[in-house]
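Peer 1: prediction below, plus the sequence it came from.
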Amino acid sequence: MKRVLIADDHEVVRSGLRAIVETRSDWIVVGEATNGEQAVALALETRPDIVIVDYSMPLMNGLEVGRRLRSLRLRTEVLILTMHENEELLTEAILAGVRGFLFKSDARKHLISAIEALLDRRPYFTSVLLEKLLHDYQLNKLNKSDMLLTSREQSVVQLIAEGHTNRSISTILKLSVKTVETHRASAMRKLGMSSTAELVRYAIRKKLVAP
């Protein structure tokens, strides 16, 4: 029996994903999480084969969940779901060690195939996004300013935009306060920003948080 954990902050989405997963008699949903921090805790408790996680999660986004599970050396594959056609997210996912990436709009048709691929230790990425990424690289049109932030810096920016203090962020990301301050300062320097309000606007523009 293959074990699947679902993480999304919307109950209707979790229910829909569960319904698709449970069409397979040899798969079982071992838990549901409503934020990234809970997803990691449940993964440690239930040891799933697959974690399906929404990219735009409170406290810890999907990429941070993938990075945390990788650092914990769990034999768990991560499938990130997103609403946004953003090749930057795919690049960051690959850098975070995530091997599955799927549009929410494609979940009904392709979720089973994506899970099957990951269970076979094969990557699965939405074809449209891969084509866009390849096209942009070939034409050398990637927006370098948007690629400046590391995925860890993006996680810090997301949490700042959600209203967390440096100390709160350090607890969530398991970093020292000094390291959080370093990431925050680095992000602001790279983006040419001088205020928290500018970081919040950046996070909203890049869909790291909801407006």
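Peer 2: Yep, it's here. Numbers count the residues shown, from 1 in each chain.
Peer 1: CA only for contacts and neighbour counts going forward, please
Peer 2: OK.
Peer 1: list the residues that contact the residue sitting nearest the centre point of the chain.
Peer 2: Against the mean C-alpha coordinate of the chain, by CA atoms, centre = their mean, the closest residue is Gly62 at 1.9 Å. Gly62 sits next to 36, 53-56, 80 when contact means CA atoms under 8 Å, 6 or more residues apart in numbering.
Peer 1: how about it: what's its closest non-neighbour residue?
Peer 2: Distance criterion CA to CA, 6 or more residues apart in numbering; nearest residue to Gly62, sequence neighbours excluded, is Tyr55 at 4.1 Å.
Peer 1: picking that back up, can you tell me which of the contacts of Gly62 is nearest Phe103?
Peer 2: Nearest to Phe103, judged by CA to CA, of the contacts of Gly62 is Ile80 at 8.4 Å.
Peer 1: using the three-state scheme, assign the closest one.
Peer 2: Of the three states, Ile80 takes strand under DSSP: H, G, I helix; E, B strand; the rest coil.
Peer 1: check it against this one:
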Amino acid sequence: MIHKKDISIVVADDHPMLLKGLYDELVANEYRVIGQASNGMQALELILIQKPDIALLDIDMPLLNGFEVVKTAKEKEVPTKFIVLSFHKETEYITQAKTLGIYGYLLKEDSFFEIEKCINTVINGEIYFSKSFDTSFLKNASDELKKFQFLTPSETVILKLIAQQISTLEIAESLCVSKRTIEKHRSNIISKLDLEGETNSLTKWTLNHKNIILEL
């Protein structure tokens, strides 16, 4: 069993009172907090230098948001396990967290008791999402993510270009294929993602899921 004093933690939140409250609670409960940050850039620098066991990150931070911090740190192959804290309960945020392989997702309304449960779960290599989310909600987010697994590499590239609001003709020209070929790919993507076949349904869907798609 890992003792609290052996768990190194970095905390980041752009709200001074929330940051201080979380820091004070962790220290009072004998965790080893090795750094605090009030924006995403500071958090990333701390994580890259200190390589904490766990980073507790607010999602909505200036300079870099929590998800951007996680993505960059993972690209640098930092072994830190990430827990995000947020007011957001929307499926899009849960799906994005799962896409990035984030270990924990907590709501700012959660008690410190639940934060501790999350830390204990995550430090042992398991995933923990706030108990405020019911099982069906998390399953829907996972099912949404699984849809992307049915796409071919070519379809994934095209989906990312659509999410950047690039037209079918421009996509065809950039990939050196015919417009008809891209239209066929769009049709296949619509089918695999189980979308309505109406005009612009794929474009609307990709814009709503842009942050997730660009992480694929």
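Peer 2: Perfect, thanks for sending it. Given the structure is predicted, the values throughout are model-derived calculations rather than measurements.
Peer 1: map the residue nearest to Gly62 of the first structure across to the second structure for me.
Peer 2: When the second structure is aligned by TM-score structural alignment, Tyr55 of the first structure is paired with Ile59.
Peer 1: that match: neighbour count?
Peer 2: When counting by other CA atoms under 10 Å, one arrives at 25 neighbours for Ile59 of the second structure.
Peer 1: residue contacts, the counterpart of Asp13 of the second structure in the first structure?
Peer 2: Using TM-score structural alignment, the partner of Asp13 of the second structure in the first structure is Asp8. With contacts defined as CA under 8 Å, 6+ apart, Asp8 of the first structure is in contact with 14, 32-35, 53-54, 57.
Peer 1: my guess is Leu202 of the second structure meets Ile190, correct?
Peer 2: Yes - using CA atoms under 8 Å, Leu202 of the second structure is in contact with Ile190, at 6.3 Å.
Peer 1: compare those two (neighbour count), which wins?
Peer 2: Set Leu202 of the second structure next to Ile190 and count neighbours by other CA under 10 Å: Leu202 wins out with 21 against 17.
Peer 1: state the distance from the more buried one to Tyr103 of the second structure.
Peer 2: Going from Leu202 of the second structure to Tyr103 of the second structure by CA to CA, to the nearest Å gives 30 Å.
Peer 1: map Glu173 of the second structure onto the first structure.
Peer 2: Under the alignment (TM-score structural alignment), Glu173 of the second structure maps onto nothing in the first structure.
Peer 1: nearest residue to Glu173 of the second structure other than its sequence neighbours?
Peer 2: Glu173 of the second structure sits nearest to Lys179 (CA to CA, 6+ apart), 7.9 Å away.
Peer 1: wait, that neighbour touches Ala172, no?
Peer 2: Yes - Lys179 of the second structure is within contact range of Ala172, at 5.2 Å (criterion: CA under 8 Å).
Peer 1: thinking again about what came up before, which residues does the residue nearest to Glu173 of the second structure contact?
Peer 2: Lys179 of the second structure is in contact with 168-169, 171-173, counting by CA under 8 Å, 6+ apart.
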